[in-house]
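> Sequence and predicted structure below; questions after.
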Amino acid sequence: MHAIKYITAFLAFLALPVSANAEGQDEKKPVRPKLVVAISVDQFSANLFSEYRSSFTDGLKRLSGGAVFPSGYQSHAATETCPGHATIMTGVHAGRAGIIANNWIDLDAKREDKTIYCAEDERIEGTSFGSITAPTQGDYIASAWHLLVPTLGDRLKKISPDSRNVAVSGKDRGALMMGGHDVDAIYWWKGKGFTTLNGRAISPAIGALNSGIAAKIDKARAPYAIPSRCTARNRAIAVKGGQSVGNYAFQRPEGASRIFRASPDFDGVTVNAALALVQSMKLGQGEAVDILSLSLSATDYIGHAFGTGGVEMCIQMNELDRNLGILFRALDTQNIDYIAMLTSDHGGHDLPERLQEQGLPQAQRIDPKLNAKHIGAQIRKTLALPGEEPLLHADSPFGDYYLSLSLDAQTKAKVKAEAMKLLTNHPQVHAVLDGAILAAMPMPQGPVEEWTIAERARASYHADRSGDFIVLLNKAVTPIANSGLGYVATHGSPWEYDRRVPMLFWHKGITHFEQPSSVKTVDIAPTLAALIGVDIPADETDGRCLDIDGGAGNSCD
């Protein structure tokens, strides 16, 4: 009954006329949109935004005419897709959300595969995640179960049950981390079309879209025309491992649908999926406020496959701008009153071979012996420990390392000390941080760009999921030994190029302004919440409401 009264009062407030001040001038009221469109462009760094900003003519130009925060930060050290998406619509740091990385190790897991994927429910018997880079990934059930906090959509649904919370992404983890637990519709790409949560039926609108995709995806595709501003980047770069990148325009031969994701076409169909749901569900056209979370993944797949400095990324920036324009014009045509927010889950770094050509000699690929298996074998030999069981477990050469559960306390302490010493002394390692020390640290405060490396790691640390110690690599070290798996570049470091992302807000009522000072992605949820009348208690967020109208609209009141 109280919720109904609140909603009725809130809707009545939306209908109030603009009041006049003492001078007779109209007093500007806060923006109250009917649809929140929260967009994450995977691996869209602040550097990419700045580099291409002057060339945007469509969707990104529109966003650049609103409230612009060019120095947004993913505060944490684990700059990966799942942690980054977990901050955007929850307003809390990745560690507090329980999403410490894309994958972590749970040696107590009741299955042979101890790797836990951030967006799976491993409690379901018979499932296994396997490897995200494997040709055939494990049979897991996608779920937001690991997300320990509510999203903005979850909070809105509690006070306004008629509101719709919808999420669409090229990746399941993008949709699940932004949508949360209480979603009316949620879709992500799988195979050759969009799928949804286990046990839910595909909507007719998405089913029709999937049929159209299936009819075209295996057909040959002509290359994209190369914009004139991209021609200087159209140059092949030889990569360790045998391949070259830098001059590919996304042409595909017949039957090559497997490379569809690493092309601008992928964002195009994801936008189409979002618009199919907007139209079929009439989002933003009812009495209640709705939320659409949209995660576009092509920039990330292109960054991994080709790096960020070649013609491939230049074409993608042109097409991203165009695809966002298609999205916004479609919403305009339906006369939907919406606010659009765009940010990214993390930044990215170019491939070391191109960076070396550009005068960055410290750019290098990781030593293939820098991994848990090799370091563990060294420790066993040094400490003369019997047996062959792995002493250390890790999902990658950097990030969380876990000590074997079979070790007694004394041996465990010796192994940990030796491992931290060996890794600290490696020339490609910047720091090795003790998990126990991180656990005892308070969550960092103050200007995010001034946080220490330990404070950045603390923001993505969770006592029940993080490793016994954390390994962080030097700047410009790419944790890919060669391009054999099809990836030439990546992200995941605690450095600015991976942490700094743009944060853009646009609404027809927002006056353009730019705030160059640093802000954080955990500020997004409190900011959007204030606009739609959702109260997030101060002790349930690590962010703050940002004034996105330069004080004119009192958007944080």
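Cool, the structure landed. Fair warning: this is a prediction, and the values are worked out from it, not measured in the lab. Numbers count the residues shown, from 1 in each chain.
> all contacts plus neighbour counts: C-alpha atoms, from now on.
OK.
> okay, which residue is most central for the chain?
Nearest to the mean C-alpha position of the chain, by Cα atoms, centre = their mean, lies Asp345 at 2.8 Å.
> In space, what's closest to that residue - neighbours in sequence excluded?
What sits nearest to Asp345 in space, not counting adjacent residues and going by Cα to Cα, 6 or more residues apart in numbering, is Gly84, at 4.0 Å.
> for Ala273, same thing?
The shortest distance from Ala273 to any non-neighbouring residue, by Cα to Cα, 6+ apart, is to Ile206 (6.4 Å).
> Now the helix or strand harbouring that neighbour: buried residues?
For Ile206, the host element (DSSP states H and E) is helix 204-216. Residues of helix 204-216 classed as buried by neighbour count (16 or more other Cα atoms under 10 Å): 205-207, 209-210.
> Contacts for it next, please.
192-194, 272-273, 276-277, 280 (Cα atoms under 8 Å, 6 or more residues apart in numbering).
> Which of the three states applies to Ala436?
helix (DSSP: H, G, I helix; E, B strand; the rest coil).
> Quick check: it touching Asp468?
Yes. Ala436 lies in contact with Asp468 (Cα atoms under 8 Å); the separation is 7.2 Å.
> take the one below as the second:
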Amino acid sequence: MGNRNLISIIFMLLSVCAIHAQRGKKDKVEMPAIEIAQNPKLVVGIVVDQMRYDYLTRFWNHYGEGGFKRLVGEGFNCKNHHFNYMPTKTAPGHASIYTGTTPSVHGVLGNWWYDRLDGKSVYCVSDDNQNPIGTDLDAGRMSPHRMLVSTITDELRVNTQMRAKTIGIAIKDRGAILPAGFTANAAYWFEGKETGNWISSSFYMDQLPTWVTAFNSSEAAEKYKRPWETLKDINLYVESAKDANEYERKFRGEVSSTFPHALPELWDANEKFEMLRETPFGNSLTTDFAMAAIDGENLGTDNVTDFLAISYSSTDYVGHAYGVNSIEVQDAYLRLDKDIQRLLESLDQKVGKDDYMVFLTADHGVPPAPGYLQDVGIPGGFLSEHAMKEELQEFLSYRYGTTDILKNISNFQVFLDRDIVENLDMAMGDLQWEIGQQLLKNDKVQQVFTGYQMSQYQFTDQLAGLLQRGYHQKRSGDILFIPPAGYIPYREAGTDHGSPFVYDTHVPLLFYGTGIKAGSTTARTEVTDIAPTIATLLGIAFPNGTTGNPIEAVLE
């Protein structure tokens, strides 16, 4: 009887274990997979140079279904997206988008800035230690060496042990180089002039790849040597001002700024292929080259995420020349819409519609031409940094007996000679204040702040805060000023940018594709949020200087 009980107990125990094993196995099978990151085959970053947010809405009814409307309709639209620093220029814009921080950290203060150590102005990406590739001109002596922190493209390369490919492409060198970062496989920009070639630097390579050489030899740029006519009937461009007005610049040799712009007849007088920069054809050529790069570099063809950074530079050239309300600007965006459609359709075919992610933004906005503002009764005007310098020199000569204290005025900043200041036996902060108060007497100056204030205080005021986030303790000037709204450095025609005002800070931000929700938000987002959003989606480290935060609403 005892043996029977023992056998029964053993049988029961084995049955219970079997049941639990089956349950455990069943539970294990049914447990949902945890998705910790997205793995698109390709990320495409698009920066449209000088694109105001209202270009998206103002020209909406003219856009086709496959470009901007596709990105907005199927993607996520951040409607209240802003730059959070001053100066709003091309180089710091691209650097901020890709580093997730501001000039106070990444160190790219402008396209050009005064280097007090060298005593001269320096260009943001110039590098005499590099050799030109694909050209004999100094236009190829470039690198990102003046940027001080990593980019999202760098972090992708590091995360994948350099297996990910990252490529930067733009008509402007700075628009290709700064997004591509320090570890890029390549960055390419447009030489223009006699050749119309795409070139690079020894920072990236020893010679151009075969596909680039073939593209340059294919006369791809020559096909755009044609008249620039409006894409649609010019009478339909009711969102813009009349065709010719006094706010617009003319090509050399043009009698009027009216359409059509006869590129073939004006070709030689305007440095030949350089003309393409200043027309929508520069953006079309950029799209052609980007599509060739996807093929030539085999981007998005495996399970390691690649990154293609494209900057459309020609919208900036057109905007500077003709202004916000011009038919030229409207036509440039209608043509860009078609180029974006071409690019998306190419990605659908070559990478796969569900296998890539795109974000589109701008590096800054722009105000209407000040002459136009004045004519319609809105405050606006011009300032001259040269005139400011002359006025300050007169004050310094009278007050201190020397003008040598003043070294440079640029990017709305005043640089002083610190060695001479020491000999004056005066505290730098006091001298900055006194000169700043003199500068404030100029009616073209709205606010003045000193370097001492920027270093010692944390500003919560909106304009002062933007100025502070653009201030780098080692590289910035001793006195910083803000012009009144609507005022720009003097130009014979067109407009300019760089201020902390909303017309320069409010730009589009669209996300589309793998891992992106469909929808929109009117909550404020900032340029420094883009890189950490992409990093979060990919599950990689943020760029090492990041000060922004992921935009939670965008991500699935």
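Received, thanks. Model, not experiment: these values are computed from the prediction.
> so where do the helices sit in the stretch 451-556 of the second structure?
In the stretch 451-556 of the second structure, the helices defined using DSSP state H, counting those that start in this stretch lie at 451-456, 462-469, 502-505, 530-538.
> Make a markdown table out of those helices and add distance to Val445 of the second structure and mean neighbour count.
As requested, these are exported to a markdown table (distance: least, Cα to Cα, whole Å; neighbours: other Cα atoms under 10 Å):
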| stretch | distance to Val445 of the second structure | mean neighbour count |
| --- | --- | --- |
| helix 451-456 | 17 | 16 |
| helix 462-469 | 13 | 20 |
| helix 502-505 | 17 | 23 |
| helix 530-538 | 32 | 23 |
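> Export those as TSV, with columns for distance to Ile378 of the second structure.
Below are the helices of the stretch 451-556 of the second structure laid out as TSV (distance: least, Cα to Cα, whole Å):
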stretch	distance to Ile378 of the second structure
helix 451-456	31
helix 462-469	20
helix 502-505	14
helix 530-538	34
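> neighbours around Leu14 of the first structure, how many?
Leu14 of the first structure: 15 surrounding residues under other Cα atoms under 10 Å.
> I'd say it and Val31 touch.
No. If you go by Cα under 8 Å, Leu14 of the first structure and Val31 don't touch, sitting 9.5 Å apart.
> so what corresponds to the residue nearest to Ala273 of the first structure in the second structure?
Per TM-score structural alignment, the equivalent position to Ile206 of the first structure in the second structure is Val212.
> Select the longest helix from the first structure.
For the first structure, the helix that runs over the most residues, judged by DSSP state H, is helix 311-333.
> what comes up buried for it?
For helix 311-333 of the first structure, a neighbour-count test (16+ other Cα under 10 Å) marks 311-328, 331 as buried.
> What of stretch 410-427 of the second structure?
For stretch 410-427 of the second structure, using 16+ other Cα under 10 Å, the buried residues are 410-416, 421.
> circling back: relative to Asn270 of the second structure, which of the helices of the stretch 451-556 of the second structure is closest?
Nearest of the helices of the stretch 451-556 of the second structure to Asn270 of the second structure, taken as Cα to Cα: helix 502-505 at 29.0 Å.
> For the equivalent of Asp127 of the second structure over in the first structure, the count of nearby residues, please.
In the first structure, the residue matched to Asp127 of the second structure (TM-score structural alignment) is Asp121. The number of residues packed near Asp121 of the first structure is 19, by other Cα under 10 Å.
> what's the matching range in the second structure for the longest helix of the first structure?
By TM-score structural alignment, helix 311-333 of the first structure lines up with residues 327-349 in the second structure.
> what element comes up after whichever strand or helix holds Lys389 of the second structure heading to the C-terminus?
Element membership for Lys389 of the second structure (DSSP H and E) is helix 385-400. Using DSSP H and E, the helix or strand that follows helix 385-400 of the second structure in sequence is strand 406-410.
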